[in-house]
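**Student:** sequence plus the predicted model coming up.
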Amino acid sequence: MAFDPQAYRPERTLTALGEPFYDAVAAAHFPEVRLRFRNDRAARQIGVDTLDDSEWVAHFGRFTPLPGTLEQPLALRYHGHQFRVYNPDIGDGRGFTFAQLRDDRGRLMDLGTKGSGQTPWSRFGDGRLTLKGGVREVLATEMLEALNVPTSRSLSLIETGEALERNDEPSPTRGAVLVRLSHSHIRIGTFQRLAYHRDEDALRRLTGYVLRELYGEDGDDPVRLLDLVVERTATLAARYMAAGFVHGVLNSDNINVTGESFDYGPWRFAPTWDPAFVAAYFDHAGLYAFGRQPEAILWDVMQLASSLRQIAEADPLIASLDRFGEHYQRAIADAVFWRLGRLPGTPDEDRVVVQAVERTMRATGIAVDRFFFDVFAQDLPATYGAEWDDVRALLAPRAFRRERDHSYWQEEPCAMLIEEVEAIWTPIAERDDWTRFDAKVAAIRAMGDALA
């Protein structure tokens, strides 16, 4: 396959970081490779959409190197706080980065895996991914992209012909390998590892790398880096909330320094605006509950600031952290107004609207997706009672941000609650029937087109 040089732009910037950052590894050899999902929309943005299915499987199931980029997969090293407990024994345990490409916006993108085999950081894990886990990640990323949440994208899902044993689902269960397209896999935990080892030279090198390659800025100023991460992660937290999304495991090794959400495990969408709603069955204290996600993300960013303290003064780092709340308030207003289909106004006016919307949604227990659909499509229909009068009055003078002529607004809201996820998986598990999965991806994309 000859790639179009205008669309296919390989990179290998990770290798410039050197030995403290990764381990060279090899992919597992799978008994079979059956293509289950290929994201040609995402592939087009990095110039690999011209691959036929056999070439696709060779690169994204057998991991034949893509030309001009990394010669072998790299398992990244990092530490992290997991449910606020520091763990120095983690890293890429069932995934690796195997290519870097520029997208059609010029951004540096990593092609990373989930379920590609064991690495030095696998500990007692088998390095594999269940097919159900892969299906869930595709659905999560498609839904979040449509809802304007900065997210990694599921590029490929390939079934591997393996029978996996798991404690949290019926076993043996089918295996898969996922390829995700992400604007970097550098995490807060990557910085934490270097701080743990007191490697100031590597901290400066990584800071410069992130500023240069991921933010397009010169220099290696750690305060400038923290400023950028604070703003991006505040935006991520706000868009999670407006989407009604609960990530489930907001550990510091799961927070990307570009503010892009990734690595979806026990995620859920909240049925109603319930701040106490929890995604992970093992989150007994509700640490990462729906309403606590901005707090959780800020706590993680504080760990980045603590790591950067080895190469920066405390006062400017603290000042940067103090701006998280300001960024979040602006971002939550923008995100909520985006879903409402209205244009925002002044910060003070918008804050009143957002507070009224959140308060009334919580009091009435209305379904999150139903509410935003109805407000965008019908301007709060008459079926919404007197308890919505304040919201109705506040929204009345706000102009719509786009026409409502898409066919989606004549249908029903597209949601992704856990019951539907299970309903999509059941025919795949029982009859290898992917009809509902394919239809749901198409419906999500139609919603995204209507909202965009």
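**Tutor:** Perfect, I can see it now.
**Student:** every contact and neighbour count from this point should use C-alpha atoms.
**Tutor:** OK.
**Student:** the helices in the stretch 201-350 of the chain, which residues?
**Tutor:** 215, 222-243, 293-308, 314-322, 324-340, 347-364 (DSSP state H, counting those that start in this stretch).
**Student:** out of the ones you listed, flag the one nearest Asp449.
**Tutor:** helix 324-340 (12.9 Å; CA to CA).
**Student:** name the helices or strands packed onto that closest one?
**Tutor:** Helices and strands touching helix 324-340, by 3 or more CA pairs under 8 Å, 6 or more residues apart in numbering; DSSP states H and E, are helix 222-243, helix 347-364, helix 368-378.
**Student:** what's it in contact with?
**Tutor:** With contact meaning CA atoms under 8 Å, 6 or more residues apart in numbering, helix 324-340 is reached by 147, 230-231, 234-235, 237-239, 241-242, 298, 343-344, 347, 350-351, 354, 372-373, 375-376, 401, 451.
**Student:** alright, now check it against this:
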Amino acid sequence: MTRTLDTLQFTNRFGSLPDAFYTRLAPTPLPAPYAVAFSPQAASLLDLTLASLQHPAATDMLIGNRPIPGQDTLATLYAGHQFGQFVPQLGDGRAIWLGEIQNGRGEFWELQLKGAGETPYSRMGDGRAVLRSSIREFLCSEAMHGLGIPTTRALSIIGSNEPVYRETPETAAVVLRLSPSFIRFGHFEVFFYRNQHDRIQQLADFVIDHYYPHCRDTTNPYQAMLDTVTTRTAALMADWQAVGFCHGVMNTDNMSILGLTLDYGPFGFLDAFDAGHVCNHSDHTGRYAYDQQPAVALWNLHCLAQALITLLDKDEAIAALQSFQPQYEAAYLARMQRKLGLAHWQAGDEALLVELLTLMQTNQVDYTRCFRLLSEVDTAQPQQAVRDECLDRPAMDAWLAGYVSRLQQEGQDTATRQAQQRRANPKFVLRNHLAEQAIQAAARHQDFSEIDQLLQVLATPYDEHPAHEHYAAHPPAWAQTLSVSCSS
């Protein structure tokens, strides 16, 4: 079954909640819109073809200038802890929810325009997104899906030459993004601090009924929901850490109730390994550094539990939160076991991993390249290509000797182990300099070909893509001068 935008069938379950949860409003039109990029994979989630999106009539609908028949446009209300400080009202300041589609496979996907204009929650902002940040969000949403990491998705970018003012004048763009749900921890927090506990229960019932129905038949469905969110968040943090992803702004209002990666702003993937890397230059204290992300996720879960406290047994809530760390550690070590190509985890393997990460940190070894090259290690060879990634080759050789011995101990077939290991170690990630090259080509010349090329490669980042070997190369020196902030 294929559809076009004007034949989508909306269900709009979130829009059936009372208006205390949102404000209905229409997007603000942008002049002379033009197509920038489309994701064929995201289009398939709505049973749309790429050709239907490329039709000129679709452009106005994808930017919000013309309604999609059946849409129910609204901006949702939420609060949140931003850099540890509670902000009592946030909400969709530059995002407008269009509604929900059920595809031919029975999946529900909500549609949201990011950058569609001012809302009651814009807090003196203009409600717009710039082309630069839209390209970053579009590419990383789809790249994370390619990596197998739970995430919101991005269908399209539509641009306009309308000026938008950030650090410098830029041009506007709108991303149409998709998610099973955009509900955040902050959607519960706003009503807790307003002492509107009936609204919290109403929203929790909505989440359980539509996303966590297995919780309904338990002794306490709300406790079961917290347990499930804790488990999903622990798994998400393990995914991020294993692939070297830094979110950059892990406020509670950027935490998905479904355990999805949500809101791509000042994100970054590790180049040279640095456990304390801070990707957001607005994060002056390093609160959201790479090695702090699991602890911050747990802190955010405490905030969610507090918002749900009238629905929970206190002791059971504490037990759920205490389960986060062991769940995260087990999930992280399982992912690192696969990255190291080990069939079984045994005593001493964690020390082997720590030694490698320490060596990488001391020698500023590239995280993605190092693990990918470990997938090429041949236990029958005296030297391995990965040693050349490290300035201290004798130290790397010493570590490799122990690693090869460990692989030999397992006795796996080398070719089989290498193939499996490559499926755990991507060759390609969306490095900041790659995104920047695509941004510069788009902004200066309206050349969107680099976006399309990156999208194609990042959809299957574990494959070789020999024609695009340069995407897996060491970052150029100028990449170290790039910085991203909350406006990115």
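**Tutor:** Yes, it's here. Just so it is clear, the structure is predicted and the values come from calculations on it, not from any experiment.
**Student:** just give the TM-score of the two.
**Tutor:** For this chain pair, the superposition-based TM-score is 0.89 by TM-score structural alignment, normalised by the length of structure 1; 440 aligned residues with a CA RMSD of 2.9 Å.
**Student:** mind putting the helices and strands packed on helix 324-340 of structure 1 in JSON lines, distance to Asp433 of structure 1 included?
**Tutor:** Formatted as JSON lines, these follow (distance: least, CA to CA, whole Å):
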{"stretch": "helix 222-243", "distance to Asp433 of structure 1": "29"}
{"stretch": "helix 347-364", "distance to Asp433 of structure 1": "37"}
{"stretch": "helix 368-378", "distance to Asp433 of structure 1": "27"}
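**Student:** would you mind giving those helices as JSON lines with distance to Glu412 of structure 1 and mean neighbour count added?
**Tutor:** Formatted as JSON lines, those follow (distance: least, CA to CA, whole Å; neighbours: other CA atoms under 10 Å):
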{"stretch": "helix 222-243", "distance to Glu412 of structure 1": "17", "mean neighbour count": "24"}
{"stretch": "helix 347-364", "distance to Glu412 of structure 1": "19", "mean neighbour count": "16"}
{"stretch": "helix 368-378", "distance to Glu412 of structure 1": "8", "mean neighbour count": "19"}
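**Student:** who wins for proximity to Asp110 of structure 1 among the ones you listed?
**Tutor:** Using CA to CA as the measure, helix 222-243 is the one of those that comes nearest Asp110 of structure 1, at 18.4 Å.
**Student:** that closest one corresponds to what range in structure 2?
**Tutor:** Per the alignment by TM-score structural alignment, helix 222-243 of structure 1 matches residues 222-243 in structure 2.
**Student:** mean distance, that stretch to its aligned residues in structure 1?
**Tutor:** Stretch 222-243 of structure 2, aligned to structure 1 and superposed, deviates on average by 0.8 Å (mean CA distance after the TM-score superposition for structure 1).
**Student:** name the residues that touch the biggest strand by length in structure 1?
**Tutor:** Counting by DSSP state E, the longest strand found in structure 1 is strand 153-164. The contact list for strand 153-164 of structure 1, computed with CA under 8 Å, 6+ apart, reads 30-40, 42-43, 57, 60-61, 128, 130-131, 134-135, 137-138, 141-142, 145, 171-182.
**Student:** which of the residues you listed fall within helices?
**Tutor:** 40, 42-43, 57, 60, 131, 134-135, 137-138, 141-142, 145 (DSSP state H).
**Student:** distance to Ala305 of structure 1 and neighbour count added to these, as CSV?
**Tutor:** Formatted as CSV, these follow (distance: CA to CA, whole Å; neighbours: other CA atoms under 10 Å):
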residue, distance to Ala305 of structure 1, neighbour count
Asp40, 38, 16
Ala42, 33, 18
Ala43, 35, 19
Val57, 41, 20
Phe60, 36, 27
Leu131, 37, 28
Gly134, 33, 27
Val135, 35, 21
Glu137, 30, 24
Val138, 32, 23
Thr141, 28, 23
Glu142, 32, 21
Glu145, 29, 16
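**Student:** who touches Leu178 of structure 1 in this structure?
**Tutor:** So Leu178 of structure 1 contacts Thr113, Lys114, Gly115, Ser116, Leu129, Gly134, Ser154, Leu155, Ser156, Leu157, Ile158 (CA under 8 Å, 6+ apart).
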